[in-house]
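> Provided below for reference: sequence and predicted model.
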Amino acid sequence: MSSFKQHLKVMIVDDQRTSRMLIRDALEQIGITQVIFAVDGEEALKAMMTSPCHIIISDFNMPKLDGIQLLKAVRSYAPIKKTPFIILTGRGDRELVQKAAQFGVNNFLVKPITVPVLQKTIEAVVGRLQ
């Protein structure tokens, strides 16, 4: 019997390769293996329009389209507007948190991430990962 998490398709949006790899490795340790990468918000948006993912984990600081702009774009495009959106943040930026909350972010993930925290963050959004 295949589990719920094996069907979860997660998009990681981050302009830093190391960061993308770290998150992917952590997701794999949780048992989430369907992972797609985007290097900026623009690429992520295009990918979401052609083959939507179940969850977006996006960095805040990126060229072209940053995390908040991507969140706004996702929320304003009907077919994907309910997609759970988790923003990665490197600092306790109150302003960023407030802005993201205003645009309907589902959760935050503070770098550096750990596997247990990543799992809790995702479960808070999609429910228990069996």
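Sure, I can see it.
> make it CA atoms for all contacts and neighbour counts henceforth
Noted.
> just checking, what packs against the one helix or strand residue 19 maps to?
Using DSSP states H and E, residue 19 sits in helix 17-30. On a contact count with 3 or more Cα pairs under 8 Å, 6 or more residues apart in numbering; DSSP states H and E, helix 17-30 meets strand 9-13, helix 115-126.
> just the strands in the chain please.
If DSSP state E is used as the criterion, the strands of the chain fall at 9-13, 34-38, 55-59, 85-89, 107-110.
> for those strands, which one sits closest to residue 118?
Among the strands of the chain, strand 107-110 comes nearest to residue 118, with 7.2 Å by Cα to Cα.
> in that closest one, what counts as buried?
By 16 or more other Cα atoms under 10 Å, the buried positions in strand 107-110 come out as 107, 108, 109.
> Ok, stretch 116-123 next?
Neighbour count says stretch 116-123 has 118, 119, 121, 122 buried, by 16+ other Cα under 10 Å.
> Which of those residues sits closest to residue 26?
Distances from residue 26 to the buried residues of stretch 116-123, taken by Cα to Cα, are shortest for residue 118, at 7.4 Å.
> Could you measure from that closest one over to residue 30?
As judged by Cα to Cα, to the nearest Å, residue 118 and residue 30 stand 9 Å apart.
> let's bring in a second one:
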Amino acid sequence: MHEDLIGRIMEAIDRSKKWAEKGWKVTFGRREVEVSSLHQAQSLPQNVVCREEAVNYWTNVDQTGKEAAGYGKKAIAALKRNDLKAAEDAIYFSKYLEKAFVDYTRTWKPVHEAVKRELFK
């Protein structure tokens, strides 16, 4: 029924879950230590001053990505019920959660726009 939208949402869910794994360039501390993923942050030696800050940042990215993915799953369930409005609402929440990282992630806005186009046909 809405197979292309469901496919796009599934791709966005996969990408969203991997934000902290794939990462992007971020620097921490006065020395601007580059830490580009959760794994890299967790691998920093305990005595690195910015380690806790980096781990907290990337843990937040990981949790946010997983929460956004959860709303994506709700959108798929709504589409399977043919409830476009509920799907649009769920994707909107994913897009809202992504705002803090949107310069790096760019995952949910295009999906939200596609769902809105379908909704207002």
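Received the coordinates, thanks. Predicted, not measured: the structure shown is a model, and the values here were computed from it.
> Can you give me the TM-score here?
Superposed pair, TM-score by TM-score structural alignment, normalised by the length of the second structure: 0.29. Supporting alignment: 55 aligned residues with a Cα RMSD of 4.3 Å.
> Redo the helices and strands packed on helix 17-30 of the first structure as a markdown table? Include distance to residue 24 of the first structure.
Listed next are those as a markdown table, based on distance: least, Cα to Cα, whole Å:
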| stretch | distance to residue 24 of the first structure |
| --- | --- |
| strand 9-13 | 8 |
| helix 115-126 | 10 |
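> Which residue is the nearest non-sequential neighbour of residue 20 of the second structure?
residue 62 (4.9 Å; Cα to Cα, 6 or more residues apart in numbering).
> ok, now residue 24 of the first structure?
Leaving aside its chain neighbours, residue 24 of the first structure sits nearest to residue 35 (6.9 Å; criterion: Cα to Cα, 6+ apart).
> next one: residue 119 of the first structure
Spatially, and ignoring its direct neighbours in sequence, residue 119 of the first structure is nearest to residue 30 (6.7 Å; Cα to Cα, 6+ apart).
> Could you count how many residues lie near the one you found?
By the measure other Cα atoms under 10 Å, the count of residues near residue 30 of the first structure is 16.
> ditto for residue 19 of the first structure
Counted with other Cα under 10 Å, the neighbours of residue 19 of the first structure add up to 17.
> next one: the one 3 residues further on
Look at residue 22 of the first structure: counted by other Cα under 10 Å, it has 15 neighbours.
> Check residue 33 of the second structure too.
Using other Cα under 10 Å, residue 33 of the second structure has 15 neighbouring residues.
> Look up how far residue 77 of the second structure lies from the nearest residue to it once chain neighbours are set aside.
Closest residue to residue 33 of the second structure apart from its sequence neighbours, by Cα to Cα, 6+ apart: residue 27 at 5.0 Å. Separation of residue 27 of the second structure from residue 77 of the second structure (Cα to Cα): 38 Å.
> before we move on, what about residue 51 of the second structure?
Noted for residue 51 of the second structure: a distance of 39 Å to residue 77 of the second structure, by Cα to Cα.
> who has more neighbours, these two?
More neighbours surround residue 51 than the other of residue 51 of the second structure and residue 77, with 21 against 15 (other Cα under 10 Å).
> So that one sits against residue 41, correct?
Yes - contact between residue 51 of the second structure and residue 41 holds when scored by Cα atoms under 8 Å: they sit 6.3 Å apart.
> any idea whether the residue nearest to residue 20 of the second structure is helix, strand or coil?
Counting by DSSP: H, G, I helix; E, B strand; the rest coil, the backbone at residue 62 of the second structure sits in helix.
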